[in-house]
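K.L.:
build me a model:
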Amino acid sequence: MNARHWLRKRGMGASILVSAISTAFGVVLISATGYIGAMLKADPALGDSGTLAFVMSFITFVLVGLAVYVAAIVTANTFATVVAGRTRQIALLRLIGASARSQRAAVARQGLVVGAIGAGIGLVAGVLGSVAGIAVLARLLGIQGVGYEVLQPALLAPAVIVALTTWAAAWAGSRRVLTVTPLQALGSSNESSREEVVQRTGRNVTAVVLVAIGVGLLAGGIALGLISPLGVAVAFFGGVLSFTGIAVGAALFMPPLLRATGRMFGRSAVARLASENALRYPERSSRMAIGVVIGVTLVTMFAVAMESAKVVFTKAAGGTLPPELATPLDAFAGIMMALVGVSAVIAAVGLVNLLTLGVVQRQRELGLLRALGLSTGQVRRVVLLEAAHVTITAVVTGVVLGVAYGWAGAQSLLGAVAANPNHEKAGLVWPAIPVPVVVLIVAATAVLTLVAAVVPTRLATRVSPVEALAAA
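P.N.:
Okay, the predicted model is just below:
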């Protein structure tokens, strides 16, 4: 299979888009940080202070890291879905003598090429966006005398990191190639069943251990935060480890939640079919859900953390937050939400892509449903309900995790801060949940589900019942 052929396959375009968004995001953030640093140096009062520059660099590092982290999970899920759809083709190659490792290396090379193409596009887009953004900002604010060159070797770092991350994600996502046997060339290419997922002891144990260690570090960070703000560093690693465990064990953790959601859709034939399809192959539905969980968790986490911080500062100010403090906090919260929103966009691209890939790989199955008597409208409703099933579960899970992580972050950072005029420490505070933001997240995700299901629902009815029966 030549490079031009597989680049045209479904899934590759979305992977290129994810790589491009991640790279452009990193380039713009690095340029913005550099420009702000140049502004500080040009200011006689702030030129000698490196604290703000360090804070901006740290924020850039964290946000770029989050974007690359989300992109890696989305890319790994995409390639895992692509490999699942190629099981029979891979088995045929095994049958004529190809080794599993050579097949996996080929998939990894595809990931490297996809990552390089996306990183190149993102690098150009990011540089052009940075040049335009700095010019517009300088004109609007009337800034003069700030010498800053956008084209710098440091801008290559996001491109290289994204390309290598995409290659590594493709390698991780293609691990199923090692389990494909030549005998599977005689059968169909199906995802792993619930029973097969449960039997993967090594992966499941790793996921549970990561979650347990992460939760322990979160608790330790919260406890340390009652004494020192350094508790946020411990909580940060706890959050990363615990969420990584959830992502690794998504096929183990998500099915019970999906089953609970399925009861909301009633007992009609279409609703029961959609619910069972989401549960029958947990890997497929979990891959779709985890991307949305990541996006919702990140946005909710920052919103809850900022709202909880405002509560602590309000107590410290005696019950009313001064305007000179409230305005910068609100502005910072808005900027952070917009930046974190990039990771949510990456996750949204992954949902649309995986839902489309899933329908493409199941066109024969959907055609058979039509042959058994389901109308075109019913088949479309099955696909739409599956998307709603996964999305509702992912949104609820993401909101719960976001509230937990956001509160843990704010608590571990601000637990030792004076919470009233008597300089008493804040101690343990209840998480502050910004209801408007949560409502906005739910509404945006509902729209995303409808948009994401447009192409798949059309593809679902493209195969006629006769063709499905002939291929069965």
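K.L.:
could you use CA atoms for every contact and neighbour count after this?
P.N.:
OK.
K.L.:
which strand or helix spans Ser192?
P.N.:
Here Ser192 sits in a region with no helix or strand, counting by DSSP states H and E.
K.L.:
and the residue lying closest to it once chain neighbours are set aside, how far from Val390?
P.N.:
Of all residues not flanking Ser192 in the chain, Tyr281 sits nearest, at 6.0 Å (CA to CA, 6 or more residues apart in numbering). Going from Tyr281 to Val390 by CA to CA, to the nearest Å gives 12 Å.
K.L.:
so for these two, which sits in the more crowded spot?
P.N.:
The residue with more neighbours, out of Tyr281 and Val390, is Val390; 28 against 20, by other CA atoms under 10 Å.
K.L.:
that one is in contact with Ala278, isn't it?
P.N.:
Yes - the pair Val390 / Ala278 is scored as a contact, 7.4 Å apart, by CA atoms under 8 Å.
K.L.:
what do the two both touch?
P.N.:
Common contact partners of Val390 and Ala278 (CA atoms under 8 Å, 6 or more residues apart in numbering): 258, 285.
K.L.:
look up how far Lys315 lies from the residue located most distally from the centre of the chain.
P.N.:
Farthest-out residue of the chain from its mean C-alpha position, per CA atoms, centre = their mean: Asn422, at 42.8 Å. From Asn422 across to Lys315, the span is 11 Å (CA to CA).
K.L.:
please give the structure of this sequence too, so both can be compared:
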Amino acid sequence: MGASVLVAALSSALGVLLITATGWISAILNADPSLTGSATMAIVLGIMSGVLLGIAVYVGAIVTANTFATVVAGRTRRIALLRLIGASARSQRREVATQGLLVGLIGAMLGLAGATALAAALIAAGGPLLGVADVPYTLVRGELLIPAAVVAVTTWLSAWAGSRRVLSVTPLQALGGAVEQPHAAFARRTGRNVAAVVVFVAGAALLGLGIVVGLASPFGVLIAFAGGLLSFSGLILGSTLLMPPVLSLIGRALGRSAPARLAAENARRNPERSSRMAMGLVIGVTLITMFAVALDSTKAVLAASAGGELPPEMTAGMDAFTAIVTAVIAVSAVIAAVGLINLLTLGVVQRRRELGLLRALGQSCGQVRWMVLLEATHITVAAVLTGLVLGIGYGWAGAQSLLGSLRLNPDAPAHGTLVAPAMPLPVLGAMVVAAAVLTLVAAVVPTRLATRVAPIAALAE
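P.N.:
Below is the predicted model:
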């Protein structure tokens, strides 16, 4: 549960830092009587902080739910044995949910304490540099408990959602192992699949409506935002249909060696586990790419409307805003990366018998390590490519719905403007490098675990 505690701590710390930064900036604005509209600016900052905190909690909730779902999948035989001797499925699910609540409370408190200390140090160092050291601001405030409470409750609910598989475990499964369902079983989940398609189609329709409305009014971005959130939720709900084909396509590029073929086959054989591993990272990559494309596209459109070049002060302000948003969204990406590492490690732990069998059949330690590394590469590449495609699409939709009504040529008749998506190549390049580093880091612990146990000991479990 260490990774889940870290996810909760990061989410809570981000919320505390956002609230503290917003309050401190508002205090600075209110302390300067020459600044007009400071109250409006404080409201805007508060709304932005709430949105960014919501994104971090959303990512953390999905990562936590996926983690607990993987944990429950590995406990199938233990849960079935308890069911066999009289335990109820609901009592087992309550046990998992209680673990989630404890994890959330511990992580939230750690994040609250760490972020408060960090905020105090940053304010003490930044005040003199900005010339606002004399601005009074109380650091310890009651509202700092809000993100900690939200994270704790969200982690608890995520554990409850991730443990829903407990209800389907039967006592007869005590005679077997923890076997995950094949792709065909998920393809037959008609209710969930239909719900995923309906949610995605409804979100895509709202997204298109927002783009159309954006040709006449910038308020189209609100409709597009709702559509983007709804359509992306549909993709997450239908991840067991979306990710296996993508993983299969990527698997063909891994090669035809035995470790490569086994790594690719694991994605098709265990679609639920593979989808859980990939979707958290897909969310992180999509968020970073979306904001980068939207901000670069906005900058390009504003530069065109200003005659080809933005004023230096506006450029500096937009660059600073871009850096802040990117840093905050990067925390969400880190949360997703922690989830990938944790799920890959859990996957190896839960497959010790399988890996022991491979060793007993003649595979060397190096081949097993290579197979686990290829699995990490397989999932990371598929997640990054999917996230890049989705991020570019959503980023362009956001910029188009916001800026489509802007007239680049005042002499031209009024009509909608087609916003071309700006490709932030440095961000995309950094994403590829980060993915390569993440693959190596994610595979370090699992590869050691995969070869530490002797084949006979693994087969005896």
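K.L.:
that older thread, need the three-state assignment for the residue farthest from the centre of structure 1.
P.N.:
Judged by DSSP: H, G, I helix; E, B strand; the rest coil, the three-state class of Asn422 of structure 1 is coil.
K.L.:
aligned partner of Ile143 of structure 1 in structure 2?
P.N.:
Using TM-score structural alignment, the equivalent of Ile143 of structure 1 in structure 2 is Val132.
K.L.:
would you mind measuring from that match to Trp24 of structure 2?
P.N.:
Distance, Val132 of structure 2 to Trp24 of structure 2, by CA to CA: 10 Å.
K.L.:
with neighbour numbers in mind, choose between these two.
P.N.:
Trp24 (20 against 14).
K.L.:
quick one: the helices in the stretch 1-150 of structure 1?
P.N.:
Here the stretch 1-150 of structure 1 has its helices, by DSSP state H, counting those that start in this stretch, at 3-7, 12-42, 51-85, 87-95, 100-141.
K.L.:
after superposition, how close is the longest one to structure 2?
P.N.:
In this case it means helix 100-141 of structure 1. Here the mean offset of helix 100-141 of structure 1 against structure 2 after fitting is 0.9 Å, by mean CA distance after the TM-score superposition for structure 1.
K.L.:
name the helices or strands packed onto that helix?
P.N.:
Judged by 3 or more CA pairs under 8 Å, 6 or more residues apart in numbering; DSSP states H and E, the packing partners of helix 100-141 of structure 1 are helix 12-42, helix 156-173.
K.L.:
grab the nearest non-local neighbour of the alignment partner in structure 1 of Val389 of structure 2.
P.N.:
Aligned counterpart of Val389 of structure 2 in structure 1: Val400 (TM-score structural alignment). Spatial nearest neighbour of Val400 of structure 1, excluding adjacent residues (CA to CA, 6+ apart): Thr297 at 7.8 Å.
K.L.:
from Leu388 of structure 2, how far off is the aligned residue in structure 2 for that neighbour?
P.N.:
Alignment note: Thr297 of structure 1 maps to Thr286 in structure 2; criterion TM-score structural alignment. According to CA to CA, Thr286 of structure 2 and Leu388 of structure 2 sit 6 Å apart.
K.L.:
which one of the two has more residues nearby?
P.N.:
Using other CA under 10 Å as the criterion, Thr286 of structure 2 and Leu388 rank with Thr286 on top: 26 against 20.
K.L.:
from what I can see that one touches Gly393, true?
P.N.:
No - counting by CA under 8 Å, Thr286 of structure 2 stays clear of Gly393, with 9.3 Å between them.
K.L.:
on that earlier part again, switch the helices and strands packed on helix 100-141 of structure 1 over to TSV; also include distance to Val340 of structure 1.
P.N.:
Listed next are those as TSV, based on distance: least, CA to CA, whole Å:
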stretch	distance to Val340 of structure 1
helix 12-42	10
helix 156-173	17
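K.L.:
can you say which of these is nearest to Ser268 of structure 1?
P.N.:
Nearest to Ser268 of structure 1, of all those, is helix 12-42, at 34.3 Å by CA to CA.
K.L.:
got the angle for the closest one vs helix 51-85?
P.N.:
On the basis of axes from the mean of the first three to the mean of the last three CA atoms, to 10 degrees, helix 12-42 of structure 1 is oriented at 180 degrees to helix 51-85.
K.L.:
buried ones in helix 12-42 of structure 1?
P.N.:
Applying a neighbour-count criterion of 16 or more other CA atoms under 10 Å, one finds 12, 14-42 buried in helix 12-42 of structure 1.
K.L.:
repeat that for stretch 217-224 of structure 2.
P.N.:
Applying a neighbour-count criterion of 16+ other CA under 10 Å, one finds 217-224 buried in stretch 217-224 of structure 2.
K.L.:
again with stretch 156-173 of structure 1
P.N.:
Buried, per 16+ other CA under 10 Å, within stretch 156-173 of structure 1: 156, 158-173.
K.L.:
got it, and stretch 90-97 of structure 2?
P.N.:
In stretch 90-97 of structure 2, counting by 16+ other CA under 10 Å, buried: 92-93, 96-97.
K.L.:
cool, and stretch 364-378 of structure 1?
P.N.:
For stretch 364-378 of structure 1, a neighbour-count test (16+ other CA under 10 Å) marks 364-371, 374, 376, 378 as buried.
K.L.:
likewise for stretch 420-434 of structure 1?
P.N.:
Residues 420, 425-427, 431-434 are the ones in stretch 420-434 of structure 1 that count as buried (16+ other CA under 10 Å).
K.L.:
out of these, who's nearest Thr457 of structure 1?
P.N.:
For these, with Thr457 of structure 1 as the reference and CA to CA as the criterion, the closest is Pro434, at 34.6 Å.
K.L.:
counterpart of the closest one in structure 2?
P.N.:
Residue correspondence to structure 2 (TM-score structural alignment): Pro434 of structure 1 is matched to Pro424.
K.L.:
wait, its match sits on Met290?
P.N.:
No - the criterion here is CA under 8 Å, and Pro424 of structure 2 misses it with Met290 at 10.2 Å.
K.L.:
which residue in structure 1 aligns with Pro259 of structure 2?
P.N.:
In structure 1, Pro259 of structure 2 lines up with Val270, judged by TM-score structural alignment.
K.L.:
now for the equivalent of Leu145 of structure 2 over in structure 1: which residues touch it?
P.N.:
Using TM-score structural alignment, the partner of Leu145 of structure 2 in structure 1 is Leu156. Going by CA under 8 Å, 6+ apart, Leu156 of structure 1 touches Leu123.
K.L.:
ok, the one 10 residues further on next?
P.N.:
Thr166 of structure 1 sits next to 19, 71-72, 75-76, 111-112, 114-115 when contact means CA under 8 Å, 6+ apart.
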